[in-house]
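**Student:** Could you work out the structure for the sequence below:
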Amino acid sequence: MKEAKHHPYHLVSPSPWPAIGSMSAFLLVIGTILFIRQHSAIVLFAGASLFLVTLIGWWRDVIREAKSEHTPEVRHGFRYGMALFIASEVMFFGAFFWAYFNASLAPTEAMGNVWPPKGVHTLDPFDLPYLNTLLLLLSGTTITWAHHSLLEGDYEDMKQKLLFTIFLGFAFLGVQMYEYAHASFAFKGGIYPSTFYMATGFHGFHVFVGAVFLVVCYFRTRLGHFTPDDHFGFEAAAWYWHFVDVVWLFLFISIYWWGSAS
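**Tutor:** Alright, predicted model coming up:
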């Protein structure tokens, strides 16, 4: 028999998803290495497939728990957890900014004692990077609008603004891929390309994760999972999206704008 709870907190049941997710991540890494070395893509495909199954299964379980187990105290704890997660992401990107400024503020003789290093033709900050800045800033507006619509109980308007935000996120990724394909420097071209691609590339990955997060929120909205008083899943996605926006502003100012003019 299920024991009666004497506290308002939710203790999760044993789940296979952490172990399966770890295995899928291992297969993804090994499969990517094998694929880059021109071996079969079977391991990469297996890892990606297992990862997708993990996401679907884990999200399904969390959504089921949210309907019955997520008390106000639990949701309060989630907010602290999401805030701490975003703080850890700030530290993650802080490492890339540290590497970039360490190289740019004190260029070595190997770089020609100048920044950007000799032979590096930087991207025009007011071309595609500026377009992407506008796309992300606009997406921050639409996600805020969607949140306001949810608080007002206007679910149709919320779904519409969510779709706008998702479209803008994937448009950003499309522009970034085009930019990478036409950049004049490769990842192995030295300190400038490596810091550039690591910082902007990981940001692009975060945009993709955030867009997937919003896609899940869109379908949950269609299924009626969110109410004006209970919508932490969407709130967490909005926080994450705003974080991604802010990081991009720092990337645009420091790497694209200041870096090209210094």
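
**Student:** When you work out contacts or count neighbours from here on, use the C-alpha atoms and nothing else.
**Tutor:** Will do.

**Student:** Longest helix in this protein, please.
**Tutor:** Using DSSP state H to define each element, the chain has its longest helix at helix 72-105.

**Student:** helices or strands up against the helix or strand that that helix is followed by?
**Tutor:** As assigned by DSSP states H and E, the chain's next helix or strand after helix 72-105 is helix 128-151. Judged by 3 or more CA pairs under 8 Å, 6 or more residues apart in numbering; DSSP states H and E, helix 128-151 is in contact with helix 155-181, helix 232-251.

**Student:** Now the second one, please; I'll put the structures next to each other:
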Amino acid sequence: MAVETAGRVATRHRHYPTLVVAPTVSRADYQYRLRNNRLGLWLFILSDSFVFGGLLVTRFYLLGGHRPHLDQVLGLIVTSVLLASSFFMNRAETLISNGDRRGFLSSTLITMLLGIAFLVGVIGFEWRLAPFGPGDGAQGAVFYMMTGMHAFHVLSGVAFLGIVYRNGRKGCYSAERHWAVEACANYWHFVDVVWIFFYPALYLIGTVAG
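**Tutor:** The predicted model follows:
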């Protein structure tokens, strides 16, 4: 669902020219559609937050004061990578707002690469290094549910970034009209904020489960 939503937002300029450079469309009409798009995005993020909130509740319900036995160094690394990606995503949005297309493209690309690095760290390393599997008790179920759902959203965000980057190279965004970039940035920051809650819940809070 997240992939589909991201794709719709990034490609909507095909149906609503006001989302890109379209001087023939009135500013009032553009602002009206922009308000509706923003409302739709925030409603989506709000509904998605309940899913992640439910996972956090499940984590503490099943594990209580314990936490999974995980690689602390790797957890810190992937968290730092994701936080860095949020910085570059914010930079990309700021640069396109100032009309700096080249800087916007480079920051978007860096964000996308950092997102991929995060996925490699979690799925390629943390999942393989974890001393338990998805079916090995409560800690396995909790860990793979939380990181799996979050990784899916990061992957959706990377796909969204790819579409935004491609459209940016085609000159689809301007300083005045770059809704898809704004939507991508808000979605990406949301995914980062979720991990800020997930990281201590999985890696820091409680004693290691036996």
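
**Student:** Report the contact partners of the most centrally placed residue in structure 1.
**Tutor:** Nearest residue to the geometric centre of structure 1 (CA atoms, centre = their mean): residue 206, 2.0 Å. Shown in contact with residue 206 of structure 1 (CA atoms under 8 Å, 6 or more residues apart in numbering): residue 244.

**Student:** quick check: angle from the longest helix of structure 1 to helix 232-251?
**Tutor:** Angular relation of helix 72-105 of structure 1 and helix 232-251 on a 0 to 180 degree scale: 10 degrees, by axes from the mean of the first three to the mean of the last three CA atoms, to 10 degrees.

**Student:** So for helix 72-105 of structure 1, what gets flagged as buried?
**Tutor:** Neighbour-count burial for helix 72-105 of structure 1 flags 75, 78, 82, 86, 89, 93, 96-97, 100, 103-104 (criterion: 16 or more other CA atoms under 10 Å).

**Student:** which residue lines up with residue 84 of structure 2 in structure 1?
**Tutor:** Using TM-score structural alignment as the criterion, residue 84 of structure 2 maps onto residue 138 of structure 1.

**Student:** Could you measure from that match over to residue 166 of structure 1?
**Tutor:** 11 Å (CA to CA, to the nearest Å).

**Student:** one step back: helix or strand for the alignment partner in structure 2 of the residue nearest to the centre of structure 1, just tell me which one.
**Tutor:** The equivalent of residue 206 of structure 1 in structure 2 is residue 153 (alignment by TM-score structural alignment). Per DSSP H and E, residue 153 of structure 2 falls inside helix 137-169.

**Student:** Mean deviation, that helix versus structure 1?
**Tutor:** If you overlay the two and look at helix 137-169 of structure 2, the average distance to its match in structure 1 is 0.6 Å (mean CA distance after the TM-score superposition for structure 1).

**Student:** how far does that helix sit from the chain's center?
**Tutor:** 7 Å (CA atoms, centre = their mean, to the nearest Å).

**Student:** Just give the number of residues close to the equivalent of residue 189 of structure 2 over in structure 1.
**Tutor:** In structure 1, the residue paired with residue 189 of structure 2 is residue 242, using TM-score structural alignment. Residue 242 of structure 1 has 19 neighbours, counted by other CA atoms under 10 Å.

**Student:** What of residue 24 of structure 1?
**Tutor:** Neighbour tally, residue 24 of structure 1, other CA under 10 Å: 23.

**Student:** Quick one: residues contacting it.
**Tutor:** With contact set as CA under 8 Å, 6+ apart, residue 24 of structure 1 has these partners: 46-48, 50-51.

**Student:** Which members of those residues are classed as buried?
**Tutor:** Neighbour counting with 16+ other CA under 10 Å marks 47-48, 50-51 as buried within the contacts of residue 24 of structure 1.

**Student:** about what we covered before: make JSON lines from the buried residues of helix 72-105 of structure 1 and add distance to residue 227 of structure 1 to it.
**Tutor:** Compiled in JSON lines, the buried residues of helix 72-105 of structure 1 are given as follows (distance: CA to CA, whole Å):
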{"residue": "75", "distance to residue 227 of structure 1": "14"}
{"residue": "78", "distance to residue 227 of structure 1": "17"}
{"residue": "82", "distance to residue 227 of structure 1": "20"}
{"residue": "86", "distance to residue 227 of structure 1": "24"}
{"residue": "89", "distance to residue 227 of structure 1": "28"}
{"residue": "93", "distance to residue 227 of structure 1": "34"}
{"residue": "96", "distance to residue 227 of structure 1": "39"}
{"residue": "97", "distance to residue 227 of structure 1": "39"}
{"residue": "100", "distance to residue 227 of structure 1": "43"}
{"residue": "103", "distance to residue 227 of structure 1": "49"}
{"residue": "104", "distance to residue 227 of structure 1": "48"}
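
**Student:** Out of those, the closest to residue 34 of structure 1 would be?
**Tutor:** residue 96 (27.0 Å; CA to CA).

**Student:** quick one: the closest one from residue 90 of structure 1, how far?
**Tutor:** Going from residue 96 of structure 1 to residue 90 of structure 1 by CA to CA gives 10 Å.

**Student:** Next, the contact list for residue 56 of structure 1, please.
**Tutor:** Per CA under 8 Å, 6+ apart, neighbours of residue 56 of structure 1: none.

**Student:** can we see that at 10 Å?
**Tutor:** With CA atoms under 10 Å, 6 or more residues apart in numbering as the criterion, the residues that contact residue 56 of structure 1 are 17, 50, 216.
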